[in-house]
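**Q** show me the folded form of this:
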Amino acid sequence: MSRIVPADFRPARGLSNRHVQTLLPRLRPLTTLARDTEILNLPDGDFVELAWVRPAPMHEDAPVFVLFHGLEGGFDSPYAREILAAASALGWRAVMMHFRGCGQAPNRLPRAYHSGDTADAYWFIGQLARRYPRAIKVAAGVSLGGNMLLKLVAEQGGDGLDLAGAIAISAPLDLAACADALNRGFSRHYQRYLLKSLKLKIIAKMATDTLPLSLSSYQLGRLDSFWAYDNEVTAPLHGFSSASDYYRRASAGRLVGDIELPTLILHAADDPFMPGDMFERLPTPSDAVRIEIASHGGHVGFVESRQGRLGSWMARRVCRQLQDWASVPRQLHVMTNRPG
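**A** Okay, the predicted model is just below:
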């Protein structure tokens, strides 16, 4: 049986264009959502910021939903609010882990985060296993966070994480091909926007820290593609020899055949951040993986119309999957997904 199937997403009428789908969520009112902030210290002396949705479930064994955001995203990203709010409404304990430097304060170390950096998420999931040992846990990742999550579950095998399942949305599973796609046509506008945010953080660090970078602020400003930025900044900051080395080692697509944990991948064929034939470039997914591809949806868009109102199919699909996994008897989760 094929593990790659059509998604049941249908774009709102007149809103099927991939750039409209990508940009529309940012133009709509942000979902109101309260949070408690926690600083989680890491083994290397740095920290990540956790955003716990309020109100939290009263029972310690309430299911836990973890969300990992995309590049330069966070709690105020439209998709994050929609997905976290939907999971919380189902009775799940919902939390987002901000990658280093993406919360309300800059991180402590010169390094930051990248698409294949799984260590912090592994540490965090381990902390959750100790805090809520009896709770079913599911993790989801969006864009960069989705690539990171798939790499993590592939690395850890079926019993290396206390997770019942993983969900990846609009994940750039071939980083080199995605960097190429973002350097063409209208997609260069997305690239420029994201690079501006990344550069501002590096400039701020240059003013206070000694970074292992051989470029000036002027040279940083002239880096006009992800290939150039990742070659001169991401790679040297995180132990890669070049952008090519980083893309090769950090891309999760090469590992989809190794995933043992139940995994759902949601993707739009018209995603402007990615090549249209991305999944044709990747190995055959394992039997644990289900890939749903929509004809439309853009990048982390998936805006639908239900009962005359615009809404997020993505959040609705995530909730449906959470309900499916929560219905599996707890004994089966314990047998197949022991804490690492």
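
**Q** going forward, measure contacts and count neighbours with C-alpha atoms only.
**A** Fine.

**Q** quick one: the helices in the stretch 101-250 of the chain?
**A** For the stretch 101-250 of the chain, the helices defined by DSSP state H, counting those that start in this stretch occupy 119-131, 144-156, 175-181, 187-208, 217-221, 226-229, 235-237, 243-250.

**Q** buried ones in the fourth one?
**A** Looking back up the chat, that one is helix 187-208. 187-188, 191-192, 195, 199, 202-203, 205-206 (16 or more other C-alpha atoms under 10 Å).

**Q** for residue 78, list the residues it contacts.
**A** Residue 78 makes contacts with 25-26, 30-31, as judged by C-alpha atoms under 8 Å, 6 or more residues apart in numbering.

**Q** are any of those buried, and if so which?
**A** Using 16+ other C-alpha under 10 Å as the burial test, the contacts of residue 78 include 25, 31 as buried.

**Q** one more to line up against the first:
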Amino acid sequence: MGMNFKPSFLLKNRHLQTLYASLFRKVLVKNFEIETFTLSDGDFLECYWKKIDNHTKTTPVVILFHGLAGSYKSPYIQGTVKELKEAGFNSVVMHFRGCSGKQNLKPRSYHSGDTQDAFEFIQAVSKRYPRAKIFAVGFSLGANMLLKLLGEKGSTCKLTAAVAVSAPMLLDKCATHINKGFAKFYQKILLKDLKRDLEKKYESFNMKQIISLQRNEIKKLKNFWEFDNAYTAPVHGFSSAQEYYTKSSSRQFLKLISTPTLIIHAKDDPFMPPDILPKYNEISSAVELEVSEFGGHVGFVSGSIFHPEYWMEKRVVKFFYLRA
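**A** Sure, this is the predicted structure:
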């Protein structure tokens, strides 16, 4: 199973694991080099590069995909970029449409199964650095998207290896789970950001015509099922949230993956039930599944409460380092 994650006694709490970094961690990386990447449909992505000081044409590049409503500011992105730089990797955070603080140019946004934008960017980076190895790591929504992309694109995808952390591999089960009990707290925080972004769309587009939702109805959307039914599904061409979840869930793509891929997951992830995990006959021989009892959602903090160690970030970097 590789290096299994074991937290100290006080850090066994799934919510502390999930929230620790956002509560206690300072911003580690500043002064990114910002690239505006133009997509084939005319929209753009902001990609934040952090290169090592003496990089060459063969310096390996790691592309990072953040989670829902995440960005270069997310603690797990900051921490991983810092670790990668110290280990001699160039890294680039590919923001999904509208996630870097600049609004994108279309009524649509991004979603868990939206592999096209990432694929275009991966291929462009690999063309730009034909002699460098290209890796990718996804977190949460970004991890589900990356796993789906690897399964869909097979060997046409120019990645040497990939890591997926805390991927919601069955989206309908996750949307139902996060609408119960204490998990509703996370749902509320995430929805607040998504609803704010959707409200902004009404300033630039005739959204009522596009998704037949009045602006004043946005605040009534109480959970992911409702939000995805009202906006994510129709604006991205799905008939319902259920169709969006079914087609975008990555679990069905795992047996098609041919790129060496590590999936890091915690059974106590508060965003999702443990039964979203694949059975061994559902994954290809290229996929390694590392499941720990504890770790929360994109947490995996070891050490002590006062001297934390970010195990997950080191694990990601080690997986790439062995293949660089």
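
**Q** report the TM-score for the pair.
**A** Laid over one another, the chains give 0.96 as their TM-score (TM-score structural alignment, normalised by the length of the second structure), with 321 aligned residues with a C-alpha RMSD of 1.6 Å.

**Q** can you add distance to residue 295 of the first structure and give the helices of the stretch 101-250 of the first structure back as JSON lines?
**A** JSON lines is the format used below for the helices of the stretch 101-250 of the first structure (distance: least, C-alpha to C-alpha, whole Å):
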{"stretch": "helix 119-131", "distance to residue 295 of the first structure": "31"}
{"stretch": "helix 144-156", "distance to residue 295 of the first structure": "20"}
{"stretch": "helix 175-181", "distance to residue 295 of the first structure": "18"}
{"stretch": "helix 187-208", "distance to residue 295 of the first structure": "18"}
{"stretch": "helix 217-221", "distance to residue 295 of the first structure": "36"}
{"stretch": "helix 226-229", "distance to residue 295 of the first structure": "26"}
{"stretch": "helix 235-237", "distance to residue 295 of the first structure": "34"}
{"stretch": "helix 243-250", "distance to residue 295 of the first structure": "26"}
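
**Q** any idea which of these is most buried?
**A** helix 144-156 (a mean of 25; mean count of other C-alpha atoms under 10 Å).

**Q** have a look at how far, on average, that one is from the second structure.
**A** Once fitted to the second structure, helix 144-156 of the first structure is off its aligned match by 0.5 Å on average (mean C-alpha distance after the TM-score superposition for the first structure).

**Q** that helix aligns to what range in the second structure?
**A** Alignment of helix 144-156 of the first structure against the second structure: residues 141-153, by TM-score structural alignment.

**Q** quote the end-to-end distance of stretch 163-181 of the second structure.
**A** Stretch 163-181 of the second structure has an end-to-end distance of 30 Å (criterion: C-alpha to C-alpha, to the nearest Å).

**Q** what do you get for stretch 267-285 of the second structure?
**A** Distance across stretch 267-285 of the second structure, first residue to last, is 22 Å (C-alpha to C-alpha).

**Q** need the contact partners of that stretch.
**A** Stretch 267-285 of the second structure is touched from outside by 14-15, 166, 168-170, 173-175, 177-178, 183, 186, 251-252, 254-258, 291-297, with contacts defined as C-alpha under 8 Å, 6+ apart.

**Q** show me what residue 116 of the first structure lines up with in the second structure.
**A** By TM-score structural alignment, residue 116 of the first structure lines up with residue 113 in the second structure.

**Q** and the gap between the spatially closest residue to its match that is not a sequence neighbour and residue 172 of the second structure?
**A** Residue nearest to residue 113 of the second structure in three dimensions, not counting chain neighbours: residue 248, with 4.1 Å by C-alpha to C-alpha, 6 or more residues apart in numbering. Counting by C-alpha to C-alpha, the separation of residue 248 of the second structure from residue 172 of the second structure is 10 Å.

**Q** again with residue 42 of the second structure
**A** 31 Å.

**Q** same thing with residue 323 of the second structure?
**A** 34 Å.

**Q** do residue 135 of the second structure as well
**A** Residue 135 of the second structure is 29 Å from residue 172 of the second structure, by C-alpha to C-alpha.

**Q** got a list of contacts for stretch 293-309 of the second structure?
**A** 5-8, 10-21, 76, 139-140, 165-166, 265-271, 310-312.

**Q** can I get the buried part of those residues as one PyMOL selection?
**A** A single PyMOL command selects the buried members of the contacts of stretch 293-309 of the second structure (16+ other C-alpha under 10 Å):
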select buried, resi 5+6+7+11+12+14+15+16+17+18+20+21+76+139+140+165+166+265+266+267+268+269+270+271+310+311+312
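
**Q** give the burial count for residue 184 of the first structure, as a bare number.
**A** Residue 184 of the first structure has 13 neighbours, counted by other C-alpha atoms under 10 Å.

**Q** which one in the second structure is aligned with it?
**A** Counting by TM-score structural alignment, the partner of residue 184 of the first structure is residue 180.

**Q** could you do residue 26 of the first structure as well?
**A** For residue 26 of the first structure, the residue aligned by TM-score structural alignment is residue 22.

**Q** helix or strand: which one has that match?
**A** helix 14-24 (DSSP states H and E).

**Q** mean distance, that helix to its aligned residues in the first structure?
**A** Counting by mean C-alpha distance after the TM-score superposition for the first structure, helix 14-24 of the second structure comes out at 0.8 Å.

**Q** tell me where the first structure has strands.
**A** For the first structure, the strands defined by DSSP state E occupy 4-6, 34-41, 47-54, 64-68, 93-97, 137-142, 165-169, 263-268, 289-294, 303-306, 309-312.

**Q** so which of those strands is nearest residue 233 of the first structure?
**A** strand 47-54 (20.7 Å; C-alpha to C-alpha).

**Q** elements contacting that closest one?
**A** strand 34-41, helix 78-89, strand 93-97 (3 or more C-alpha pairs under 8 Å, 6 or more residues apart in numbering; DSSP states H and E).

**Q** sort out which residues of it are buried, please.
**A** 47-53.
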